[in-house]
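Participant: with the input below, show me the fold.
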Amino acid sequence: MALIPATILTGFLGAGKTTLLKRLLEESHGQKIAVIENEFGEENIDKDLLVTQSEEQIYQMSNGCVCCTIREDLRQALQLLAAKKRQGLLDFDRVVIETTGLADPGPVAQTFFMDDEVAENYLLDSIITVVDAKHATQQLNDRQEVRQQIGFADQIFISKADLVSEPEVHELQHRLKHMNPRAPQKVVHFGQVNLNEVFDLRGFNLNAKLDIDPDFLKEDEHAHHDHDHVHGEDCGHGAHCTDPSHDHGHAHGHDHAHHHRYDDDVKSFVFRSDRPFDAARLEDFLGGVVNVFGPKMLRYKGVLAMQGTERKVVFQGVHQLMGSDLGPEWKADEKRESKMVFIGIDLPQDILRKGLEQCLV
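Facilitator: Prediction:
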């Protein structure tokens, strides 16, 4: 049986997760989706979507989808759904896990790699984070789990943007980009999103062939070099921009002031080098870093040039779980450059930078 793709849907209380999920379930896309809801969540899928209820808390929905309410353990819920699919008792194409608003997505993601039975049946596709534009600034200031939800995201949807001014939305987007430059952002209205922006993003293939992200650390919409909040020595903003229309030397006339010094503990750190890595030294260093700082490392990813191979090496990880794979060959006219991004809580940038430089040939 082919691996079942799974998507984690997260976001703080009232951000709009259930609204987004309902839209996905009600669209006529022909896909059968199994939804796993944590029953301690602040909202449940509307009961009018549900047709039957079994003792195992698995609901059949009117559109052919399935809803499973977790009473105990996510691992058990996933195993139960996979078993029923194998036995022909349930028919579904993919799984969406809606976390509680207070959840740290890390342990949810780790379930897919730590448990052999789950790993044999499922492929974690991506983590989707919904952000409430109206309350996000205060939540980011006050709640660690909100900052973690941003750090883990493969795709960020900003809801309720109509309740705040355009400059406030821009300010929020800039802050989110500073925390997680690898997750595309999109402002959505009442959960209206295209399916291809939610499913098959392949943001989390630790143990499968990893795709190279063509927009890896792509310059965001505006250059931010002139703003006086601190990004760190090399945050990636502007550093990789080749668009001649971006004049990095002046402000773009934003009346929204980017003068806030965000003191978020979740930050991104980018490392680049056009010198190749020594594979053994890099493996030793990253292994040590993950052992020491793993709990604070939310997501990390890289496309690397290695000595002794003509192919790109792709690696990524979550907390202490790290995987790598060989990618395509470097093209003859392509610049061989390693690019790595680390997203985590109070990561020691100096240690990372110096250690990585010592792994270069």
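
Participant: rest of the way, CA atoms for contacts and neighbours
Facilitator: Will do.

Participant: the nearest residue to residue 268 once chain neighbours are set aside: how many residues sit nearby?
Facilitator: Distances taken as Cα to Cα, 6 or more residues apart in numbering put residue 343 closest to residue 268, at 4.4 Å, once the chain neighbours are dropped. Applying other Cα atoms under 10 Å, we find 27 residues neighbouring residue 343.

Participant: and for comparison, fold this next one:
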Amino acid sequence: MKYFSSLLDHLLVGAIDADTVLLDNGCICCSIRGELKEALMRLLSRRQRGELPAFRRVLIETTGLATPGPVLGTLLGDAQLRHHFRPAFVATVVDALHAERQQAQHPEWIAQVAAADTLWLSKTDLVAPEQATRLRALLAELNPVARQLDAPSAASVPWLDDLADGASRDDTAGWIARVAAGTLRPRAGARPVPARIGGTHAQQLAGTGARSFCLVFERPLEWFTLTLWLTLLVHRHGDRLLRIKGLLGIAADGFAHGQPTVLHGIGHLMHPPEHLADWPDDDRRSRLVFIVQGLSEADVRASWEAFERFYAPREAEPNPLTSKA
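Facilitator: Purely as a prediction, here's the structure:
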């Protein structure tokens, strides 16, 4: 299933066969969540009756002005949908030729970049190499956990497996480890991203009001304290939290360094936690990556430290916390 924007700002849902369903109440990101659910459940019903092939994936393509958060909220917030569907990945196409103008004119640009697991750069052949280099560095600053790939030509549209490559697989730990270590790239199969550069790039980054940073915790975290802090943080600053992604050690019996747990969040929405059977590498520290807009790293860090001091057992010292951008 795909969503396309039309000249009338409608969205067409193209089913696997020739049948289509028109969702005509406006943009998918804010006003057709009920119809989105109905369309997905209708596809599932037809699959169960044998009217459609036994599809395993549904591809949702939104209008270019949509923000991913409300769509993910529909999928995660509805119990019936959660039982049958789960979000696998978010892929965003970045127009290298018009990125600077789109960034300046459309706030949705930042939200789409921040929410992405994979960033496909299009029209890189139409810009100077220096401009493409600056764009890649800017994207790496805004979303250090996203994979960057060059989009193929229109004559060679990638298959879904290629779109999802590296995004829906369990590589969260690897991404976060590279962010915490300050090594954003390279990854196998991905184009290297340059280190931070000044000049126009720095001005562009400052102009977005967005930045990323990683908080590193040296000891296992108490689940109650962490979730209460995140709940309050999301409630107060959800509009400024473009993305949260973390690999955390949660204090639990049988785990000397805490049970490894993956957290994802976009805006006011937090995904259900994913508990791992074991740590993916030898680094047992907890790491929490934030992509924010209009919110400082110092404020987030101070909030956690104050919160943990208040809720920590009186005989225990607060959890040592380091921070790396």
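
Participant: TM between them?
Facilitator: Overlay of the two chains. TM-score (TM-score structural alignment, normalised by the length of structure 2): 0.75; 283 aligned residues with a Cα RMSD of 3.3 Å.

Participant: quick one on the thing from earlier: who touches the counterpart of the residue nearest to residue 268 of structure 1 in structure 2 in this structure?
Facilitator: Following TM-score structural alignment, the counterpart assigned to residue 343 of structure 1 within structure 2 is residue 291. By Cα atoms under 8 Å, 6 or more residues apart in numbering, the contact list for residue 291 of structure 2 reads 114, 142-143, 210-213, 241-244.

Participant: now swap in residue 59 of structure 1 and tell me
Facilitator: Applying Cα under 8 Å, 6+ apart, the residues near residue 59 of structure 1 are 50-53, 66-68.

Participant: re earlier: narrow the contacts of residue 291 of structure 2 to those in strands?
Facilitator: 210-213, 241-244 (DSSP state E).

Participant: give me the buried subset of the contacts of residue 59 of structure 1.
Facilitator: Among the contacts of residue 59 of structure 1, those classed as buried by 16 or more other Cα atoms under 10 Å are 50, 66-68.

Participant: redo the ones in strands among the contacts of residue 291 of structure 2 as a markdown table? Include neighbour count and distance to residue 72 of structure 2.
Facilitator: Shown next, in a markdown table, are those (neighbours: other Cα atoms under 10 Å; distance: Cα to Cα, whole Å):
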| residue | neighbour count | distance to residue 72 of structure 2 |
| --- | --- | --- |
| 210 | 23 | 21 |
| 211 | 23 | 22 |
| 212 | 24 | 21 |
| 213 | 21 | 23 |
| 241 | 24 | 15 |
| 242 | 27 | 13 |
| 243 | 28 | 13 |
| 244 | 24 | 14 |
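
Participant: and which of those residues is nearest residue 223 of structure 2?
Facilitator: Using Cα to Cα, residue 244 is the member of those that lies nearest residue 223 of structure 2, at 16.5 Å.

Participant: trace the closest one over to structure 1, please.
Facilitator: That one, residue 244 of structure 2, aligns with residue 300 by TM-score structural alignment.

Participant: wait, that match sits on residue 314?
Facilitator: No: look at residue 300 of structure 1 against residue 314 with Cα atoms under 8 Å: they stay out of range, at 10.9 Å.

Participant: show me where structure 1 has helices.
Facilitator: All helices of structure 1, identified by DSSP state H, fall at 17-26, 74-86, 105-114, 116-121, 136-142, 144-152, 166-179, 279-293, 349-358.

Participant: deepest-packed of the ones you listed, please.
Facilitator: helix 144-152 (a mean of 25; mean count of other Cα atoms under 10 Å).

Participant: how about residue 53 of structure 2, what does it touch?
Facilitator: residue 47.

Participant: so it versus residue 43 of structure 2, what's the distance?
Facilitator: Distance check for residue 53 of structure 2 against residue 43 of structure 2: by Cα to Cα, to the nearest Å, it reads 10 Å.

Participant: please apply the same query to residue 163 of structure 2.
Facilitator: Residue 163 of structure 2 is 22 Å from residue 43 of structure 2, by Cα to Cα.

Participant: please work out how many residues are found near the closest residue to residue 280 of structure 2 other than its chain neighbours.
Facilitator: Closest residue to residue 280 of structure 2 apart from its sequence neighbours, by Cα to Cα, 6+ apart: residue 173 at 6.6 Å. Using other Cα under 10 Å, residue 173 of structure 2 has 21 other residues around it.

Participant: quick check: residue 173 of structure 2 touching residue 247?
Facilitator: Yes: using Cα under 8 Å, residue 173 of structure 2 is in contact with residue 247, at 6.1 Å.

Participant: mutual contacts of those two, please.
Facilitator: Shared contacts of residue 173 of structure 2 and residue 247 (Cα under 8 Å, 6+ apart): residue 262.

Participant: mind listing the strands for structure 1?
Facilitator: So, for structure 1 - with DSSP E - the strands run 4-11, 33-38, 50-53, 58-61, 66-70, 94-98, 122-132, 155-159, 185-187, 266-273, 297-304, 311-318, 321-329, 338-345.

Participant: need the ones you listed in JSON lines with distance to residue 104 of structure 1, can you?
Facilitator: As requested, the strands of structure 1 are exported to JSON lines (distance: least, Cα to Cα, whole Å):
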{"stretch": "strand 4-11", "distance to residue 104 of structure 1": "9"}
{"stretch": "strand 33-38", "distance to residue 104 of structure 1": "13"}
{"stretch": "strand 50-53", "distance to residue 104 of structure 1": "28"}
{"stretch": "strand 58-61", "distance to residue 104 of structure 1": "24"}
{"stretch": "strand 66-70", "distance to residue 104 of structure 1": "16"}
{"stretch": "strand 94-98", "distance to residue 104 of structure 1": "12"}
{"stretch": "strand 122-132", "distance to residue 104 of structure 1": "11"}
{"stretch": "strand 155-159", "distance to residue 104 of structure 1": "15"}
{"stretch": "strand 185-187", "distance to residue 104 of structure 1": "20"}
{"stretch": "strand 266-273", "distance to residue 104 of structure 1": "13"}
{"stretch": "strand 297-304", "distance to residue 104 of structure 1": "10"}
{"stretch": "strand 311-318", "distance to residue 104 of structure 1": "12"}
{"stretch": "strand 321-329", "distance to residue 104 of structure 1": "16"}
{"stretch": "strand 338-345", "distance to residue 104 of structure 1": "13"}
